[in-house]
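Undergrad: Predicted structure and sequence below. I'll ask about it afterward.
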Amino acid sequence: MAGGTAIPHAFGGAWTEIKLDAVSYYLECYTKALSNTSFDLWYIDAFAGTGSREAEKEIGGLFEGRPRETVIETLAGSARRALAIVPPFHDFVFIEKSRVRREALEQVRAEHADKRIEIVPGDANAALCELVRLPRWRRGTAGPVRGVVFLDPYSLQVDWATLEALAATQALDVWYLFPLRDVTRQLALDFRGIGPKEEMLDRVLGREWRELYKLDDGPKVATLPGFDLFADKEEMKREAKYKQIEAWFRGRLQSIFPYVSEPLPINTAPTRQAFSLFLAVSNPKSAATDLAAKFERYATRQNRPAASRRKSGL
């Protein structure tokens, strides 16, 4: 950053605004519902970026009566959107590994000197796991605290162990932009094609991802007691496609979170779903899960696939 100028952060597309619209609306509902309680409300952004993003936009043309041209516009990212929520959160944690992007976040913090903002360097998984180990988030000992975590990774960066740690708090709602396309690409159709990627898949999905495979012309591996994975992997095939993998991962989330929403498909092209946006709620009380389900339905109602394609211009 030079002379106080924000660092450009170009990424995403119109679909980025769709996911941010859904999460932002949920945040508004969340703080309104809890504003008259004794809870200290936290917003935690695990991949905060710079707080803003740059995007190309076409202006002009026949209907505007001037030549068509492409301009760069600056849009609020997840961090700035969260800071603008009314009623506000009480505490903000922005986790960012990149030093350059943290410098931009420092400028955001300076613009919001009236708010409690912590900028945390380093790996998001390590930072989140360290955060939830603090007494305030420990199940059974936590004080009057609640929060929302936004997991918006650039790729396969969220560990399954991190999701387990967040679920164990019973105090956090988690929005996770699950990289469905990238996961599917790593899950080779033939198990022998996975090779050294096994360790990475274990980290992101847990060892249970092998349930997606079955013996050639036979039952799923998970149905075979005593199956020797390493001896027989040559015979394992994956028939599960995008939607089956998406449904399977939702089931995985449901094994650790009391409530998991239906995924909101995020398309980066008319027929190309790249992500699945999930809401997972760790609080097992029905009052919390019912309220979250209501907010989530409102937040995503206008962003289902047909509406998303119209809204994004795809």
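TA: Ah, there it is. Residues are numbered from 1 along each chain as shown.

Undergrad: CA only for contacts and neighbour counts going forward, please
TA: Noted.

Undergrad: Please report how far the residue lying closest to residue 155 once chain neighbours are set aside lies from residue 254.
TA: Distance criterion C-alpha to C-alpha, 6 or more residues apart in numbering; nearest residue to residue 155, sequence neighbours excluded, is residue 179 at 6.3 Å. Between residue 179 and residue 254 the distance is 18 Å, computed by C-alpha to C-alpha, to the nearest Å.

Undergrad: Make sure the residue nearest to residue 155 is actually in contact with residue 273.
TA: No - if you go by C-alpha atoms under 8 Å, residue 179 and residue 273 don't touch, sitting 9.5 Å apart.

Undergrad: Which one of the two is surrounded by more residues?
TA: Higher neighbour count among residue 179 and residue 273: residue 179, with 22 against 17, using other C-alpha atoms under 10 Å.

Undergrad: quick one, longest helix in this protein?
TA: In the chain, taking DSSP state H as the definition, the longest helix is helix 14-34.

Undergrad: want to compare, so here's the second one:
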Amino acid sequence: MQEFGAEHTLLKQEVVLDYLRAYLTVMRKQRFRLSYIDAFAGSGWRRSGTDAIQDGLLLQDKEAAMGCALSVLRMPKDFRFHRYVLGDLMRGNVRSLRAAYDAALAGGENVPPPEAVQILRGDANRLVEAECQRLEKLPNDRAVMFLDPYGMQVSWRTLERIAISGKIDLWLLVPTGMALARVMPRHGDVPPSWRKALDRFFGGPDWKSDLFTQTEPDLFGVSTQRRDATLQDITDYVLRRLRDLFGPGVHPSGLDLSIAGRRSYLLAFACANRNSAAFGPALRIADHLMREAKGAR
């Protein structure tokens, strides 16, 4: 069981699950083959500190809360994808998730059949690349993807591949306050390893000129850089960069998620399909769900 989870985790999960229900309601009227892809699926369970009791699916624990991957597998038959691709880099998480699914299947619970479920161990970026390649070859396939990393594991190259696919509705957790602001200190002295991570995350070094300011030279003619950009500026920058990739299918504000009263993450939404008949309804649904989530806090 993974030791994480609080109100923001539950809120994020509810938004994604509600979107999946709405997506399937719309898409099942058409002849597409639909996939759900979660490249950071986790162990299936998290210890949230609440007293919620989960029935079935292997584990009974008053402190256990079902993660998003298992919640998706438990959705009623009317809300079912043709394929489920659930991945994680941690061997223990994959083993736990697979055991939970196998136990549910053996117990006759309402879960998709084995031929529809893939539980894989591996790097999330490689999993996404493989799924994008697959979608390119299958004109009638579409997907919803949930990328829920702990930090900055998703590369800009991966987001580019998703955007190019034109077939994926993406929910992306961005560690705006939890990671980005921390590795961009205000004094401007970003260590080489952090610069490399930021280059990979943003797809190049432009983040420094965009978010940092050159100071006036001192008496010795030396100038430095400092970050005047606020957390909101960083959030706006992420959203602007996503619009550069996905075009009009990006939700304009996303959903800020807080931990202990501090803004820590941004839940962003982007529809890779640039046809207004596709991204228009997708954005309206995502906007409605985000507004409901904001009102629930």
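TA: Yep, that arrived. All values reported here derive from a predicted model rather than from experimental measurement.

Undergrad: Summarise which helices and strands the longest helix of structure 1 is packed against.
TA: helix 78-83, strand 264-269, helix 286-300, helix 305-312 (3 or more C-alpha pairs under 8 Å, 6 or more residues apart in numbering; DSSP states H and E).

Undergrad: Tell me which helix or strand comes right after the helix or strand that contains residue 161 of structure 1.
TA: The secondary structure element spanning residue 161 of structure 1 is helix 160-168 (assigned by DSSP states H and E). Using DSSP H and E, the helix or strand that follows helix 160-168 of structure 1 towards the C-terminus is strand 172-178.

Undergrad: Provide the aligned range in structure 2 for that next one.
TA: The alignment of strand 172-178 of structure 1 onto structure 2 (TM-score structural alignment) spans residues 168-174.

Undergrad: how far apart are that stretch and its match in structure 1?
TA: With mean C-alpha distance after the TM-score superposition for structure 1, stretch 168-174 of structure 2 departs from structure 1 by a mean of 0.5 Å once superposed.

Undergrad: With residue 161 of structure 1 as the reference, measure out to residue 147 of structure 1.
TA: Using C-alpha to C-alpha, residue 147 of structure 1 is found at 19 Å from residue 161 of structure 1.

Undergrad: So these two - more neighbours on which side?
TA: Counting neighbours by other C-alpha under 10 Å for residue 147 of structure 1 and for residue 161 shows that residue 147 has the greater number, 22 against 16.

Undergrad: sec struct for that one, please.
TA: strand (DSSP: H, G, I helix; E, B strand; the rest coil).

Undergrad: wait, isn't it in contact with residue 172?
TA: Yes - between residue 147 of structure 1 and residue 172 there is a contact under C-alpha under 8 Å: 4.9 Å.

Undergrad: dump the residue contacts of the aligned residue in structure 2 for residue 236 of structure 1.
TA: Matched to structure 2 by TM-score structural alignment, residue 236 of structure 1 sits across from residue 225. By C-alpha atoms under 8 Å, 6 or more residues apart in numbering, the residues touching residue 225 of structure 2 are 187-189, 212-215.

Undergrad: try it again with 10 Å
TA: Residue 225 of structure 2 makes contacts with 186-190, 208-209, 211-216, as judged by C-alpha atoms under 10 Å, 6 or more residues apart in numbering.

Undergrad: Which residue lies closest in space to it, excluding its sequence neighbours?
TA: Nearest residue to residue 225 of structure 2 in three dimensions, chain neighbours excluded: residue 214, at 4.5 Å (C-alpha to C-alpha, 6+ apart).

Undergrad: Let me see the ranges of the strands in the stretch 51-200 of structure 1.
TA: In the stretch 51-200 of structure 1, strands defined by DSSP state E, counting those that start in this stretch lie at 52-61, 66-76, 91-96, 116-121, 145-151, 172-178, listed in chain order.

Undergrad: Only the buried residues of the fifth one, if you could.
TA: It refers to strand 145-151 of structure 1. Using 16 or more other C-alpha atoms under 10 Å as the test for burial, strand 145-151 of structure 1 gives 146-151.

Undergrad: what range in structure 2 does that strand sit on?
TA: Using TM-score structural alignment, strand 145-151 of structure 1 lines up with residues 141-147 of structure 2.

Undergrad: Tell me the mean distance between that stretch and structure 1 once they are aligned.
TA: Compared with structure 1 after the fit, stretch 141-147 of structure 2 shows a mean deviation of 0.7 Å (mean C-alpha distance after the TM-score superposition for structure 1).

Undergrad: now that stretch, how far from the centre of its chain.
TA: Relative to its chain's centre, stretch 141-147 of structure 2 lies at 11 Å (C-alpha atoms, centre = their mean, to the nearest Å).

Undergrad: swap in stretch 211-230 of structure 2?
TA: 34 Å.

Undergrad: Return the mean post-superposition distance for the longest helix of structure 1 against structure 2.
TA: With mean C-alpha distance after the TM-score superposition for structure 1, helix 14-34 of structure 1 departs from structure 2 by a mean of 0.6 Å once superposed.

Undergrad: where's the residue in structure 1 that residue 158 of structure 2 lines up against relative to residue 151 of structure 1, distance?
TA: Aligned counterpart of residue 158 of structure 2 in structure 1: residue 162 (TM-score structural alignment). When C-alpha to C-alpha is applied, the distance between residue 162 of structure 1 and residue 151 of structure 1 equals 11 Å.

Undergrad: and for the two, which residues touch both?
TA: With C-alpha under 10 Å, 6+ apart, residue 162 of structure 1 and residue 151 have common neighbours residue 124.

Undergrad: before we move on, the earlier item: where in structure 2 does the longest helix of structure 1 align, residue-wise?
TA: Counting by TM-score structural alignment, helix 14-34 of structure 1 lines up with residues 7-27 of structure 2.

Undergrad: Check structure 1 and tell me which residue is nearest its centre.
TA: In structure 1, the residue lying closest to the centroid (C-alpha atoms, centre = their mean) is residue 176, at 2.5 Å.

Undergrad: can you pull the contacts of that one?
TA: Going by C-alpha under 10 Å, 6+ apart, residue 176 of structure 1 touches 23, 149-153, 158, 163, 263, 275-280.

Undergrad: ok, now with 7 Å
TA: 150-152, 277-279 (C-alpha atoms under 7 Å, 6 or more residues apart in numbering).
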